[in-house]
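>>> How does the following fold in three dimensions:
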Amino acid sequence: MNMLIDTHSHLFLEEFVEDLPEVIERARQAGVTSVFMPNIDRTTIEPMLTVCDAYPNYCYPMIGLHPTSVGESYEEELAVVRQYLDTNPHRFIAIGEIGIDLYWDKTFLNEQLIAFERQIEWALEFQLPIVIHTRDAFDSVCQVLEPYKGTSLTGVFHSFTGTEEEAARLLEFDGFVLGVNGVVTFKKSTLPQALKSVPLQRIVLETDSPYLTPAPNRGKRNESARVSDTLNKVAEIYELPRGQVSAITSENALRIFKIPQ
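Coordinates of the predicted model:
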């Protein structure tokens, strides 16, 4: 049986409180063998760990501070992340999701830059990959990462929706892959064209549940089972069998997140 990994899913959010067991069961039925869970801020750590404890070796947690949660008390938020890392670094498969988001608000850009860079340093210290959230901040993210090009830093550019040129620029970071989700199925998405220049070895699949539901279910709550809709579209773009695409993208995920097969 092929592996299919959802490398980015927030199944610990309140959207799933009512029916999480059914959501997990549908994911299993869809062939999903693992779900990787990025943290948001200190309010989500315990719910996330509770879900991961309930589904061991299936749901895997990350630790980090999401850029939209960076505000005046960002130092306190980062202190919580650091505390979890110091206490049990082997509990987490990555530092994430971290990055820069200037879509909603640019007020805390400086704080976002500090938080992003500090968490990159922690990733190197603990030898963990990073999962990067970028929204309206492509150049800023590239600038922050540039000095780390020669280091052992690895990770995922989550929810890649950019152009061929932007893909090429991100692929210059050797240890990184692009996270592809339901956006690739949207009618107006230019992503199918951009991906034609990206080797399949540099892609992982994700849902970003409960957000970014792929066609044909747009507008409904997203869940991990729907990574199979993204798989279908990616297989079509690369003109390869589904099984081959799920195997290669899953191997990519296991390699980046250092999870034994």
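>>> make it CA atoms for all contacts and neighbour counts henceforth
Will do.
>>> Where do the helices of the stretch 1-150 of the chain begin and end?
20-29, 42-54, 74-87, 109-126, 138-145 (DSSP state H, counting those that start in this stretch).
>>> now these in CSV, with distance to residue 248 and mean neighbour count?
Below are the helices of the stretch 1-150 of the chain laid out as CSV (distance: least, C-alpha to C-alpha, whole Å; neighbours: other C-alpha atoms under 10 Å):
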stretch, distance to residue 248, mean neighbour count
helix 20-29, 19, 16
helix 42-54, 25, 17
helix 74-87, 30, 15
helix 109-126, 25, 18
helix 138-145, 26, 15
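>>> Alongside the first, I'd like the structure of this one:
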Amino acid sequence: MIITDTHTHLYSEAFDEDRAEMIQRAIETDVTRFFIPAIDSTYTASMLQLEKEFPEYVFLMAGLHPTSVKENYKDELAHVEGQLAKRKFYAIGEIGIDLYWDKSTLDIQIEAFRHQIKLAKQYKLPIVIHCREAFDEIFKVLEEEQSDDLFGIFHCFTGTLEQAQQAISYQMKLGIGGVVTFKNGKIDQFMNQIDLKHIVLETDSPYLAPKPYRGKRNESSYIYKVLEKLSELYVKSPEEIASITTENSKAIFGI
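Below you'll find the predicted structure:
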């Protein structure tokens, strides 16, 4: 069985004490494909080091996270462009809009999001979307930018069935993680109405640990709890869920 974690911040400071052991735990539980989203330039060196240490398992993205869109965002976008010109990446992410932490930067968040969508099209790469309290704003940009060459993953999907269907209509897979195991997560109530061909697995570690680890540091090996929950919701074996979602990830990332 091959399990793909399509979104994990393995370079996070939360793993500085036991990173190698944590990754080994995941590999031993069949998680052997880790897709690594960018945040901003301060993490580039640690992402490259992670890839150097685990070249068979780690696949990097380039991008500017919406919560890192500050006064210097144009410099950060230039850094993303420089990285893309230098080497291979597997997606532009994570990018998008976050209105939970700071609504005052909405205009420049939209500008950065749109700019990075254009980079994704230029490099023929998928996008990986971060959306927090911003579905309407994200969908407006996707509506305006939609084209055959715009596709990707709606990371950490937490919306309604209608929002799920709208995201899918823009050629987005839904990134499903620990939230599907939460009592108040709500997405478990309609998950099985969405065809598995639209789903990929993720942890977003070190954040959003699934039950029974909720509130603790998340790690990629905990993805098996997401797998178990989806197995229950879809009435399919974990092996079948793992196989379908890994194939979906290959269709998005091209590897």
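>>> Quantify their similarity with the TM-score.
For this chain pair, the superposition-based TM-score is 0.98 by TM-score structural alignment, normalised by the length of structure 2; 255 aligned residues with a C-alpha RMSD of 0.8 Å.
>>> so can I have a markdown table of the helices of the stretch 1-150 of structure 1 showing distance to residue 7 of structure 1?
Shown next, in a markdown table, are those (distance: least, C-alpha to C-alpha, whole Å):
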| stretch | distance to residue 7 of structure 1 |
| --- | --- |
| helix 20-29 | 13 |
| helix 42-54 | 14 |
| helix 74-87 | 20 |
| helix 109-126 | 18 |
| helix 138-145 | 20 |
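>>> For residue 13 of structure 1, which residues are in contact?
By C-alpha atoms under 8 Å, 6 or more residues apart in numbering, residue 13 of structure 1 lies in contact with 44, 47, 48.
>>> how many neighbours does the closest residue to residue 84 of structure 2 other than its chain neighbours have?
In this structure, residue 84 of structure 2 finds its nearest non-sequential neighbour in residue 62, 7.1 Å apart by C-alpha to C-alpha, 6 or more residues apart in numbering. Using other C-alpha atoms under 10 Å, the number of residues around residue 62 of structure 2 comes to 31.
>>> Next, the contact list for residue 62 of structure 2, please.
Counting by C-alpha under 8 Å, 6+ apart, residue 62 of structure 2 has contacts 37, 38, 80, 83, 84, 89, 91, 92, 93, 94.
>>> Just send those back as a markdown table, with distance to residue 206 of structure 2 too.
Output for the contacts of residue 62 of structure 2, formatted as a markdown table (distance: C-alpha to C-alpha, whole Å):
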| residue | distance to residue 206 of structure 2 |
| --- | --- |
| 37 | 12 |
| 38 | 14 |
| 80 | 23 |
| 83 | 25 |
| 84 | 26 |
| 89 | 22 |
| 91 | 20 |
| 92 | 20 |
| 93 | 17 |
| 94 | 15 |
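>>> Of these, which is the most crowded?
residue 93 (32 neighbours).
>>> Provide a list of residues in contact with the equivalent of residue 252 of structure 1 over in structure 2.
By TM-score structural alignment, residue 252 of structure 1 lines up with residue 248 in structure 2. By C-alpha under 8 Å, 6+ apart, the residues touching residue 248 of structure 2 are 197, 198, 199, 200.
>>> The first one - nearest residue in space that isn't next to it in sequence?
So the one you mean is residue 197 of structure 2. Here the residue nearest residue 197 of structure 2, using C-alpha to C-alpha, 6+ apart, is residue 248, at 6.5 Å.
>>> which residues touch the residue lying closest to residue 70 of structure 1 once chain neighbours are set aside?
Excluding the flanking residues, the one nearest residue 70 of structure 1 by C-alpha to C-alpha, 6+ apart is residue 112, at 6.1 Å. Going by C-alpha under 8 Å, 6+ apart, residue 112 of structure 1 touches 67, 70, 99, 100.
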